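**Student:** Just a sequence and a predicted model for now, questions to come.
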Amino acid sequence: MILINNVTKKFGTNIILENINLKLQEGNIYGFVGKNGSGKTILFKMIAGFMAPTNGEIKVYNKIIGKDVDFPTSCGIIIESPGFINNLSGYKNLKLLSDINKTISEDEIRKYMNFFGLDPYDKKKVKNYSLGMKQKLGLIQALMEDPKILILDEPMNALEEETVIKVRELLKKIKKEKIILLSSHNKEDIDLLCDRIYHVKDRHINICNESAE
C-alpha cells in the first residue's frame, strides 16, 4: 500500500502540490491526468524517492520514503526519458541492471525483449536506437523484475499501435498483485486501463471516477 499524508511540494514560493492525501492499494491501476506542469511527474518522483516532499510524508508498505528507506523496494519506474548507457546494446544495458538484484535470468531478459519486438542479439548501441526503441527498453527495465509497484509516466510515448495494445493487455494481466500508477495524455489509455482516475489541477488531486469499466 502507498499512503500519501498531507504532502505539499514547493519550489521556492511556487506551490506545485498542496496537502495531498491518497491511499493507493494493490490490484488497481490508478490514472493521473492533467496538463503539463500540473504536478503529475512531481508526485511520481516523490513516491519513487527521487524528490522529497516539502511537507508531509509518503509511506510505501509502511516505510517512510526518505526516512526509513531512500527508495521503495520492488518498484519499476519509467519517468520522462529512460536513461541508459549509450555505448552499450539494449541487451547489455538490461543485463547490467539485472546484475544488481540478480532476480531475473538472461533467458527472461531475452523473452521480454522479444515480447517488445527488440532483438536481444542485436549489437546496435542504444545511442542509435529510435525513440520508440528506447521507450520499449525503458518499459522492459521497469517490468522485467516483476515489481510490486509500477510507476509509469507517459509509458506509451513513441510506441506503435501494435505495441500499445500489447502493453495495455500486459498491464491488465499483471495488475492483480501490483499497485500501478499511470499518467497519459492519451484518454483511451486511461479509460481502458484505470480502475480509478485522478485529476491533477491547481495544486490539488481530485478523483474523477471510481472505475473506468
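**Tutor:** All right, it came through fine.

**Student:** Only C-alpha atoms from now on, for both contacts and neighbour counts.
**Tutor:** Fine.

**Student:** And the strands in this structure?
**Tutor:** For the chain, the strands defined by DSSP state E cover 2-11, 14-24, 28-33, 55-60, 63-64, 75-78, 149-153, 179-183, 196-201, 204-209.

**Student:** Make a markdown table from these and add distance to D107 to it.
**Tutor:** Supplementary listing: the strands of the chain in a markdown table, determined by distance: least, C-alpha to C-alpha, whole Å:
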| stretch | distance to D107 |
| --- | --- |
| strand 2-11 | 32 |
| strand 14-24 | 33 |
| strand 28-33 | 28 |
| strand 55-60 | 31 |
| strand 63-64 | 33 |
| strand 75-78 | 19 |
| strand 149-153 | 22 |
| strand 179-183 | 25 |
| strand 196-201 | 35 |
| strand 204-209 | 41 |
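
**Student:** Out of those strands, flag the one nearest Y129.
**Tutor:** With C-alpha to C-alpha, the closest approach to Y129 among the strands of the chain belongs to strand 75-78: 17.2 Å.

**Student:** From the contact counts, what lies against that closest one?
**Tutor:** Packed against strand 75-78, as judged by 3 or more C-alpha pairs under 8 Å, 6 or more residues apart in numbering; DSSP states H and E, are the following elements: helix 131-143, strand 149-153.

**Student:** also this one, for the comparison:
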Amino acid sequence: MSLKISGLTKKFGEQIALDGINITISNNEIIGLLGPNGAGKSTLMKSITGVLKIDEGEILLDDKNITENDIESKKKIGFLPENNPLYNEMFVKEYLQFVANLHHIRKERVEEVIGLVGITPEKSKKILQLSKGYKQRVGLAQAILHEPDLLILDEPTNGLDPNQIVEIRNVIKEIGKEKTVILSTHIMQEVEALCSRVILIHQGKILQDSPISEFKGKFGSLEEAFQSYTG
C-alpha cells in the first residue's frame, strides 16, 4: 500500500483548514496523527477517504488518484469517524452482515470480525442497547470487515474503559502488522503504545513528520514535545 498526498488544500469559506499538506506513506505502519482541536486532522482524514472534496492538490492511493478512482480507492480504505455513525435500530450482527453484503464479503468473515473486536456476547442486541464502548467496537468492526489496506481511525478508544482501551489497542496493533493505520488521538500514551511515526498538524500545516523517537527528541515526554510544537 502506498499513499501520497501532494499540495492538499481545503477551505471552508475564508477559513483554510488544510494548507499545502504533503505526506508520503509506503510501509505498513501505525501512524499517530496529532494536533490541537481545529488543527485540520478530521478534514485530512475525510479528504483521504473521499468524504470531502479536494480544493487543490491530489491524493494518490497505490499510484491512482482517489478522485478519479473513487470506488476502487474506497474499497481499500476502512474508516472509523469520531462520531461513529451506526444504524441504532439494527441488531449488531444484522448491521455487520449488511455492511458485508455491500462489500460482497463471505458470511464467515462477519463472525471472524465479531470475535476479533470482542463483541460476541452483544451480537444479538440492538445497537441502541449497547454501551458507548461496545458501539465503538461495532464501528471498528465495520471499518476492518472488508480487510482494507489503509485503516483510518478517528479517536477509536473514545468512551472506553481502561480494560476495553487495552483490548482495542491490541486489535489495532495486530492490524498494523499487515496494514497501514492512521490513528488520530489526543491520548499520548496511546501514541507511545501503538505508533512508530508521528505526523503533527497545526493550523492546517504539518509541523513535524518523523519517527516517534525523533518527535520526542530532547523532551521528557510526548506531552512536552506536543506543547512545545503547538505553543
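**Tutor:** Happy to help now that I have it. None of these values were measured; they are calculated from a predicted model.

**Student:** Including mean neighbour count, could the helices and strands packed on strand 75-78 of the first structure go into CSV?
**Tutor:** Shown next, in CSV, are these (neighbours: other C-alpha atoms under 10 Å):
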stretch, mean neighbour count
helix 131-143, 21
strand 149-153, 23
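
**Student:** Figure out which of those is closest to K45 of the first structure.
**Tutor:** When these are ranked by proximity to K45 of the first structure, the top entry is strand 149-153, at 9.0 Å, counting by C-alpha to C-alpha.

**Student:** Please name whichever of the strands of the first structure is nearest to K111 of the first structure.
**Tutor:** Ranking those by their distance to K111 of the first structure (criterion: C-alpha to C-alpha) puts strand 75-78 first, at 17.6 Å.

**Student:** and the closest one, which stretch of the second structure?
**Tutor:** Alignment of strand 75-78 of the first structure against the second structure: residues 77-80, by TM-score structural alignment.

**Student:** What is the mean deviation of the matching stretch from its aligned residues in the first structure?
**Tutor:** Between stretch 77-80 of the second structure and its aligned partner residues in the first structure, the average distance after superposition works out to 0.8 Å, using mean C-alpha distance after the TM-score superposition for the first structure.

**Student:** and of the helices and strands packed on strand 75-78 of the first structure, who's closest to A48 of the first structure?
**Tutor:** strand 149-153 (7.9 Å).

**Student:** ok, and what's touching the closest one?
**Tutor:** Contact with strand 149-153 of the first structure is made by 41, 44, 48, 74-80, 142-143, 178-184, as judged by C-alpha atoms under 8 Å, 6 or more residues apart in numbering.

**Student:** Likewise for stretch 107-118 of the second structure?
**Tutor:** Contacts to stretch 107-118 of the second structure, defined as C-alpha under 8 Å, 6+ apart, come from residues 93, 96-97, 100, 120, 123, 137-138, 140-141, 144-145, 168, 171.

**Student:** Any chance of those in a markdown table with distance to K10 of the second structure as columns?
**Tutor:** Converted to a markdown table, these look like this (distance: C-alpha to C-alpha, whole Å):
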| residue | distance to K10 of the second structure |
| --- | --- |
| K93 | 37 |
| L96 | 33 |
| Q97 | 35 |
| A100 | 32 |
| T120 | 41 |
| K123 | 39 |
| R137 | 31 |
| V138 | 30 |
| L140 | 27 |
| A141 | 30 |
| I144 | 27 |
| L145 | 30 |
| I168 | 32 |
| V171 | 32 |
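
**Student:** Tell me the one among those nearest to I66 of the second structure.
**Tutor:** Using C-alpha to C-alpha, the contacts of stretch 107-118 of the second structure come closest to I66 of the second structure at I144, 19.5 Å.

**Student:** right, so of the strands of the first structure, which gets closest to I85 of the first structure?
**Tutor:** strand 75-78 (15.7 Å).

**Student:** How about residues contacting that closest one?
**Tutor:** Here strand 75-78 of the first structure has contacts from 48, 138-139, 141-143, 145-153, 155, using C-alpha under 8 Å, 6+ apart.

**Student:** Quick one: residues contacting A52 of the first structure.
**Tutor:** Taking C-alpha under 8 Å, 6+ apart as the test, what A52 of the first structure contacts is M46, G66.

**Student:** Looking at the second structure, name the residue matched to it.
**Tutor:** Matched across to the second structure, A52 of the first structure falls on K53, judged by TM-score structural alignment.

**Student:** Can you give me the distance of that match to L44 of the second structure?
**Tutor:** Shown here: K53 of the second structure relative to L44 of the second structure, a distance of 11 Å by C-alpha to C-alpha, to the nearest Å.
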